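Asks: Can you look at this prediction? I've put the sequence above it.
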Amino acid sequence: MTFSEITSTLTARFGLELQANTQNLQPYLTVPVSQLVEICQFLRDDDRLFFDLLACVTAIDNGLEADTMEVIYNLTSIPYEHNLMLKVVVPRKTAGNQLPSVPSVAHIWRTADWHEREAFDLVGIQFEGHPDLRRILLPTDWVGYPLRTDYQEQDQYHGIKTK
């Protein structure tokens, strides 16, 4: 299936006007965070699409001016040999300084488990419903999220100079 056919299928199924970006080398769809799980479940389970592989989940901090973060999902249908990139955009700041939140898709694709943990660990995205959301690359007592644009590196970590 082509990108436009996939977009049309999703638009018809969910009654949404999805934001499609075809200006990049790899086009992508921006989907509402509230429908992420439902859309992902459909992409995996529908026989015409069968996106059986979640190849990557990554997160981007768009900075203080944009005040948003993005979570990007790269999907592949191995038997049909087609790919799709999905994106959700969430507010960078939330009430009470809680981390931005996106629902987990680890129950749909098992590979999301470690990818979501990495995005949590480095960018500070909370994945609601994740089976074991904890740091995966940094020590459990590390302060902050190093890939956020406002990250302040500590001068020392357990007596070791970091700068």
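Replies: The structure has been received and is ready for your questions.
Asks: going forward, measure contacts and count neighbours with C-alpha atoms only.
Replies: OK.
Asks: buried stuff in the host helix or strand of residue 102?
Replies: Here residue 102 sits within strand 101-103, counting by DSSP states H and E. Under the neighbour-count criterion of 16 or more other Cα atoms under 10 Å, strand 101-103 has 101, 102 buried.
Asks: now that strand, how far from the chain's geometric center?
Replies: Centroid separation between strand 101-103 and its chain, computed with Cα atoms, centre = their mean, to the nearest Å, is 9 Å.
Asks: packing partners for that strand?
Replies: Secondary-structure packing of strand 101-103 (3 or more Cα pairs under 8 Å, 6 or more residues apart in numbering; DSSP states H and E): strand 126-128.
Asks: what about versus this one:
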Amino acid sequence: MNVKMPVLEFLNEIAGSGGGVEIAAAGVEPVLLVTAGRLKAILKRLKEDERCCFDFLSSLTAVEYPAYFEVVYHLYSLPLGHRATVKTRVAKDDPQVPSIADLWPTANFQEREVYDLLGVVFTGHPGLTRILLPEGFDGHPLRKDYKLPLRLETR
């Protein structure tokens, strides 16, 4: 099933509104590539506009590439039954994106997990602390440049 026309029209409207947004793929699940500076505003529109109504953040993760991180948001509309993926890229030397925990409360846990394991900082997060690893853990173990210590202390 392809994306319903009102949703695709809305996504095209967003992509044409001021730059920083492109539709990277369309079809069953459209993929939007958004600059970090416009990310939160675009996600807010996708959630609140009745043509999309992306009321459910099904997952938030990140992927490491040689020069950047790509933070990936999988959205779903419960009332309308469609999906979309939104991606943003941030430099590896300063990986910062705005927190969306105020838009979708489930993002609180997911942002903390991405921060803990990959080191992406979610600015404005209400409590960005480690969630899986102990406080004081050195580094972010899912990064490609992470060096596994020869000995790990356990409790």
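Replies: That came through, no problem. Please read all numbers here as calculations on a predicted model, not as lab measurements.
Asks: what TM-score do we get after superposing?
Replies: Once superposed, the chains reach a TM-score of 0.88 (TM-score structural alignment, normalised by the length of structure 2), with 151 aligned residues with a Cα RMSD of 2.1 Å.
Asks: Comparing the strand holding residue 102 of structure 1 with structure 2, how large is the average distance?
Replies: Its aligned residues in structure 2 lie a mean 0.5 Å from strand 101-103 of structure 1 after superposition (mean Cα distance after the TM-score superposition for structure 1).
Asks: Mind listing residues that contact that strand?
Replies: With contact meaning Cα atoms under 8 Å, 6 or more residues apart in numbering, strand 101-103 of structure 1 is reached by 33, 36, 37, 90, 125, 126, 127, 128, 129, 130.
Asks: In structure 2, which residues correspond to it?
Replies: Residues 96-98 of structure 2 are matched to strand 101-103 of structure 1 when aligned by TM-score structural alignment.
Asks: what's the mean deviation for the helix or strand residue 59 of structure 1 falls within versus structure 2?
Replies: Using DSSP H and E, residue 59 of structure 1 falls within strand 53-61. Mean deviation of strand 53-61 of structure 1 from its aligned counterpart in structure 2 after superposition (mean Cα distance after the TM-score superposition for structure 1): 0.6 Å.
Asks: Which neighbouring elements make contact with that strand?
Replies: strand 68-77, helix 112-123.
Asks: Pull the residues that contact the first one.
Replies: So that's strand 68-77 of structure 1. 49-63, 82-93, 100.
Asks: The closest residue to residue 94 of structure 1 other than its chain neighbours: neighbouring residues, count only.
Replies: Excluding the flanking residues, the one nearest residue 94 of structure 1 by Cα to Cα, 6 or more residues apart in numbering is residue 100, at 6.3 Å. Residues lying near residue 100 of structure 1 (other Cα atoms under 10 Å) number 21.
Asks: Likewise for the one 10 residues further on?
Replies: As a burial measure, residue 110 of structure 1 scores 12 neighbours (other Cα under 10 Å).
Asks: now residue 24 of structure 1
Replies: Residue 24 of structure 1: 7 neighbours (other Cα under 10 Å).
Asks: Then residue 133 of structure 2?
Replies: 14.
Asks: Please identify the residue in structure 1 that aligns with it.
Replies: In structure 1, residue 133 of structure 2 lands on residue 138 (TM-score structural alignment).
Asks: Quick check: the closest residue to that match other than its chain neighbours vs residue 137 of structure 1, distance?
Replies: Of all residues beyond its chain neighbours, the one nearest residue 138 of structure 1 is residue 121 (7.0 Å), with distances taken as Cα to Cα, 6+ apart. Distance of residue 121 of structure 1 to residue 137 of structure 1, computed by Cα to Cα, to the nearest Å: 7 Å.
Asks: Comparing the two, which shows the higher neighbour count?
Replies: Neighbours were counted for residue 121 of structure 1 and for residue 137 using other Cα under 10 Å; residue 121 has more, 24 against 10.
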